[in-house]
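Participant: Sequence and predicted structure below; questions after.
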Amino acid sequence: MSDRLFLPHPPFLQPTRRRFLAGAAAMAAWATFGPKARADGGTNGKAHALAMHGEPKYGPDFKHFDYVNPDAPKGGQLRMSVPNSTTFESFNPFIVRGAPAAGSDGIYESLTVASNDEAFTQYGLLAQYIETPDDRSWVEFTLNPAARWWDGTAITPADVIFTLETLRAKGKPFYRFYYRSVAKVEQTGDLGVRFTFVPGDNRELPLIIGQMSVLCKAYWETRDFEKPSLDLPMGSGAYRITAFEPGRFVVTTRVQDYWGRDLPVNVGTGNWDSVRYIYYKDETVALEGLKAGDFDIRQERSAKIWATGYDARPVRDGRIVREQIPNEIPTGMQCFPFNIRRPIFQDRRVRQALGYAFDFEWSNKALFFGQYTRNASYFSNTELASSGLPQGEELAILEKYRGKVPDEVFTSVYEPPKTKGDGDIRDNLLKARALLQASGWVIRNERLVKQETGEPFQFEFLLFDPMFERIVLPFLRNLRRLGIVTTLRTVGVAEYQNRTDNFDFDMISGGFGQSLSPGNEQADYWGSASADQPGGQNIIGIKDPVIDELVDLLIASPDRESLIQRTRALDRVLLWGFYVIPNWHLRSWRVAYWNKFSRPAIAPKYDLGLDTWWIDPAKAAALAGEQAS
């Protein structure tokens, strides 16, 4: 059961492009000649970094990020589990077809990489320098001359251009949407590549382009990019896949002559000689695997398991450490999204009514051991979340849409329905019934039907994780008390992915992850243009001109304060649209690990930072001695 924003594997299994980064000569050149970024976020010529707003925290002469240990020892193997996954079919994570293998995204590197203690700042990785004008109508990256593919050949502007063209033509629909604002890409000089954007006010585009993973043109131009394959691709990252068996494991091993091992953005990271990803079809079996020492670390997604599942000897005697590590990560919106392409969910009052049937307080008490906080914003745990009634700049933004958005946007403070937590939600169900009747649904023969046609109100709740069933079933029972016919269907990950990619569902359990600097991804989440794109992230199917305008306004934010106010306005309109039934959030990582690791004294604010941990020789020796005895 995933208690956080659901992912096929825990979040720290998701590859981070920051983790393995850059040669001593390149670092020296960067430190010596890299010009400083201007405080207004523009650049005076070429710069080492680019911030969304303001100035990068780390100057051109920085040696490493604050949240790493530059002297961390290298060595050993990190063993990790991939729960609730039956197998993998491809080492290409950029296409729709074929489940990608864990660790496969780490093969590739991006032009730039984000720090994990700033809202949104990108530092050079494959790119040594970044140049963009004050209006950010284009961005030019100068590649690091030391950057190499594993076969020793140089990474060139042709590779970057090939990547953009390939991802837009053959990659997941997300890439076509995300890079749609690139009007032209061209090589400039031996190492430069310039992206020119379509006219508009979109300050985020240079940073988005910098995040693009770069593909090897020489490898891919002779292969079918859209066909899933277990051929080992050419990469440039610090780790390459060296062994695998579908359905069982993947092993990635450090590249001994990795070109970028000494760049400041890479110092203190990638401290393992190898990483072994072990596949588990069943969550219970995976937990027992941790206790047995089959793998080293587990991020716990289940409140129940965290509270009751670790009563084992290795935990009691301290060989396995259970720890909640606080973070400042935006918690986003975990929720039950409606597919409003379905006629039964197109009335806002119906969606509001169904929200009254979810008893969070009882779930938190009976199922989650009181560990969670209810979501009341799409941007929870940040200054971006709306609260109270709109005022100031936020109110001025919303006034333009008065009459086009729900009146409650101006008159009421949004709060999800509440209960006493004792399981008795009769009052809430009466409110739900009144809303349903007002929208034309009535009870006949103990079933909710459309008054005019007699059509029954029925739908399917789709899951891929069986452990989530115990959360959804009480909700469905409450819906049945309203006369709604519901079914719960749990399918494999591959079928689930296919159905959600093609919007073949009524309701799911999912989530919309957020950052401290929301931008273009909001158009993919809520924009009309993405609602009919298979594989896109507008799961709900929202097509609202007001929301489109609010997203465009947010993307065009000229400074941090404007971004805050515009995000709050969007948040408020989304909340009062009742597009989802809000779930919950947690503001810490729940991690259990064998006591052989150490980590830096300063933790990254916005990431678990597992790639900055290391195997502590003294702890590992002591643990080995305890196990032997």
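Facilitator: Thanks, I have the structure now.
Participant: from here on, contacts and neighbour counts on C-alpha atoms
Facilitator: Fine.
Participant: Let me see the ranges of the strands in the stretch 251-400 of the chain.
Facilitator: 274-279, 297-299, 320-326, 333-337, 373-374 (DSSP state E, counting those that start in this stretch).
Participant: Please compare the first structure with the one that follows:
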Amino acid sequence: MKLSHINRRSFLQFSAATAAAFLVPGGALPVQAGTWSHGLSVFGDLKYPADFTSFDYVNPEAPVGGKIAMTAPSWGYNQNPQTFNTFNTFILKGDAPPRMERCFDSLMIRAYDEPDAVYGLVAESAMVSEDGNFVTFKIRPEARFHDGSVLNAEDVVFSLMTLKEKGHPIISQSIKEMVSATAPDEHTVTVAFSGNHSRQLPLLIATLPIFSKNYYTRYNFEASTLTPPLSSGPYMVGRYEIGRYIEYKKVENYWAKDLPVTKGHHNFEIIRLDFFRDRQATFEAFKKGRLTFHEEFSSKTWATEYNFPALTEGRVVKKEFAIRLPSGAQGWFLNTRKEKFANPKVREALGYAFDFEWSNSALFYDLYTRTQSFFENSEMKAVGQPSEAELALLEPFKKDLPPEVFGEAITQPISNGSGQDRKLLREASLLLKEAGYYRRGEQLVGPDGKQLVMEFLSNSPAFERIVLPYVKNLRLLGIEASFRVVDPAQFQKRVDDFDYDIVGHRFALTPTLGPSIRNFWTSSAAETFGSYNLSGIKVPAVDDLVEKALNASSREEMITAARALDRVLRAGFYWVPQWFKAFHTVAVWDMFGIPNDMPAYDFPVETTWWVDSEKAARIGKES
């Protein structure tokens, strides 16, 4: 069972994984400062040479055509998988359809078989200054927008400065240490940084969307609008019906279609996204063939409901793909901006009331493993006692941190699997008593004389079967807990405004941490509406460790800082961790070609798969 904004709000597409170790004196030098390079990398040399013809994980001979129809398994920015009312996805206002980013090119593009490398798209090359405070991009003269107009350096400058001033907070906050972007000539862009910027920022800049400056002299960038924007990417908005479906149509004469970074990509003529308010309706649409790709996030459905005729006949097949990325931080996040969650003992007590072992057995068919870490399924996860290197980062904050930070990494209690473990509930009661709460009849009353009341906010009734047993245990403690479902637009507005008690989310991170992590955990993000610091964490040690991770001069230093950060976050009990599985569970109508080697650092179905016309004909599907 997957919650709401999974890697969806992770800022993954334009983000965080890509950076440049060579920007910091004393760091690794995979690319020499002061020289032009076709790509940029963080910790190590580039895998692909300047004359590479395509990435290894694509089929450069893949046929182009056909359609994939699906619901969005991931999304970002202001995108909403259940409805849409605007095509402007790079601002906070409105609900945009997922995948609008497919319409926009960027200076460079990620390689998904490397943890932290990008290669030239609009920019044919880049050069970093000796001091790391400037990066210059050389723009390809052939770059074009969809109306045929030239995409030049002024458009890049306009885009970067507009995103810094008016873009979605996830972008604007991440690039605030970008001082300026200038265009010495129509094919050159120079970006200046403050000197206090993270090592990853220049690469984040390289992967941001590029807009037409001329177009936005006629249209307001900050407007929520259903006018499809002028863009330059491999797809453009095609047919759509507001709130029901959108089709992204492949651009026939896409200017970059023969570049090495796009060869073997964008093979579908149409990428169609359908919108449903209900999980069961989505599944029924897939069973009938209205959807042809479906990533399944319900363990119950995966275990018990894939027995419909199309599957037993072999026209639909189930597949599992290993996830080699960090599995991410999935849980119920507690809003510490509210006084009732200010005491960490209260927050810790709430964790004792959730019986994962019962849920996994009774609800999830033992498909999941308990999440423990904010960096689950990765080497950044803290385990056991802190190392000497971790302690060196933590010691300066010792007087302000709980002692648990300096011992065994916090792990979640293991229940007896009964669904109502009295021992764990007793531990919760003791913690609440230490926090100043006491029983008054059936009610748990706080120091203010009022019963402790909390609401789980959701945008889907599918989670009711999971939350209600948890609510039952909370009520045994005397807490008045409830589960509330609101419509998608209201849910997003309340999340953006931090108007909730408890909300379920998952944030999947990339193997190399980037500026977006400031939006998850830092003090400044806690007060920025639309940020992903859902718990409202404001801890100086966290702020410092985030910067240590971002400015690490080696992968080992980054891992050490991340482990120390993980210890502090886990000891703060800002969430009740949920669960994860280390593989994608996918069902498809058996009409697709799939590359032999899926890349380690993404699951790029829409960009690297294709329609196999012979397979499509065999199952009676149009290619």
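Facilitator: On my side now, so go ahead. The structure displayed is predicted, hence computed values, not measured ones.
Participant: Now the TM-score, please.
Facilitator: Overlay of the two chains. TM-score (TM-score structural alignment, normalised by the length of structure 2): 0.93; 604 aligned residues with a Cα RMSD of 2.1 Å.
Participant: Any chance of the strands of the stretch 251-400 of structure 1 in a markdown table with mean neighbour count and distance to Y496 of structure 1 as columns?
Facilitator: Output for the strands of the stretch 251-400 of structure 1, formatted as a markdown table (neighbours: other Cα atoms under 10 Å; distance: least, Cα to Cα, whole Å):
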| stretch | mean neighbour count | distance to Y496 of structure 1 |
| --- | --- | --- |
| strand 274-279 | 22 | 18 |
| strand 297-299 | 23 | 23 |
| strand 320-326 | 16 | 31 |
| strand 333-337 | 24 | 15 |
| strand 373-374 | 17 | 26 |
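Participant: out of everything not next to it in sequence, what's closest to V58 of structure 2?
Facilitator: Nearest residue to V58 of structure 2, sequence neighbours excluded (Cα to Cα, 6 or more residues apart in numbering): G264, at 5.3 Å.
Participant: again, but for A310 of structure 2
Facilitator: Going by Cα to Cα, 6+ apart, A310 of structure 2 has V316 as its nearest residue, at 5.5 Å.
Participant: residues contacting that neighbour?
Facilitator: A310, A587, V588, W589, D590 (Cα atoms under 8 Å, 6 or more residues apart in numbering).
Participant: Considering those residues, which are maintained in structure 1?
Facilitator: Contacts conserved in structure 1 for those, counting by both residues aligned by TM-score structural alignment, their matches' Cα atoms under 8 Å: A310, A587, V588, W589, D590.
Participant: Now do the counterpart of the fourth one in structure 1 against F197 of structure 1, distance only.
Facilitator: Put plainly, it is W589 of structure 2. Counting by TM-score structural alignment, W589 of structure 2 lines up with W594 in structure 1. Distance of W594 of structure 1 to F197 of structure 1, computed by Cα to Cα, to the nearest Å: 49 Å.
Participant: how about L623 of structure 1, what's its match in structure 2?
Facilitator: In structure 2, L623 of structure 1 lands on I619 (TM-score structural alignment).
Participant: and G44 of structure 2, that one's in a helix?
Facilitator: No - read with DSSP: H, G, I helix; E, B strand; the rest coil, G44 of structure 2 is coil and lies in no helix.
Participant: residue in structure 1 matching it?
Facilitator: Match for G44 of structure 2 (TM-score structural alignment): G54.
Participant: How about W609 of structure 2?
Facilitator: Using TM-score structural alignment, W609 of structure 2 pairs with W613 in structure 1.
Participant: Chain neighbours aside, what residue packs nearest to its match?
Facilitator: R599 (4.4 Å).
Participant: tell me the contacts of that neighbour?
Facilitator: So R599 of structure 1 contacts N69, T612, W613, W614 (Cα under 8 Å, 6+ apart).
Participant: what's the burial count for the residue lying closest to the second one once chain neighbours are set aside?
Facilitator: In other words, T612 of structure 1. Spatial nearest neighbour of T612 of structure 1, chain neighbours left out: T269 (4.6 Å); criterion: Cα to Cα, 6+ apart. Residues lying near T269 of structure 1 (other Cα atoms under 10 Å) number 26.
Participant: what does stretch 533-542 of structure 1 contact?
Facilitator: Counting by Cα under 8 Å, 6+ apart, 96, 172-174, 337-341, 500-503, 524-528, 530-532, 579 sit against stretch 533-542 of structure 1.
Participant: Can I have the buried ones of those as a ChimeraX selection?
Facilitator: Burial among the contacts of stretch 533-542 of structure 1 is assessed by 16 or more other Cα atoms under 10 Å; the matching ChimeraX selection reads:
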select :96,172,173,174,337,338,339,340,341,500,501,503,524,525,526,527,528,530,531,532,579
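Participant: about what we covered before: was I right about the match of L623 of structure 1 contacting D590?
Facilitator: Yes - using Cα atoms under 8 Å, I619 of structure 2 is in contact with D590, at 7.3 Å.
Participant: which of the two has more neighbours?
Facilitator: Higher neighbour count among I619 of structure 2 and D590: D590, with 22 against 16, using other Cα under 10 Å.
Participant: any idea how far E320 of structure 2 is from the more buried one?
Facilitator: 14 Å.
Participant: The spatially closest residue to P330 of structure 1 that is not a sequence neighbour: neighbouring residues, count only.
Facilitator: Of all residues not flanking P330 of structure 1 in the chain, N381 sits nearest, at 5.2 Å (Cα to Cα, 6+ apart). By the criterion of other Cα under 10 Å, N381 of structure 1 has 19 neighbours.
Participant: N381 of structure 1 maps to what in structure 2?
Facilitator: Per TM-score structural alignment, N381 of structure 1 is aligned with N377.
Participant: could I get the kept ones among the contacts of V316 of structure 2 as TSV with distance to E557 of structure 2 and secondary structure?
Facilitator: Shown next, in TSV, are these (distance: Cα to Cα, whole Å; DSSP: H, G, I helix; E, B strand; the rest coil):
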residue	distance to E557 of structure 2	secondary structure
A310	51	helix
A587	40	strand
V588	41	strand
W589	45	strand
D590	45	coil
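Participant: Same list (the residues you listed) but as TSV, adding distance to V485 of structure 2.
Facilitator: Shown next, in TSV, are those (distance: Cα to Cα, whole Å):
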residue	distance to V485 of structure 2
A310	33
A587	28
V588	30
W589	32
D590	35
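Participant: Out of those residues, grab the one that's most surrounded.
Facilitator: W589 (24 neighbours).
Participant: Please tell me how far it sits from L291 of structure 2.
Facilitator: 8 Å.
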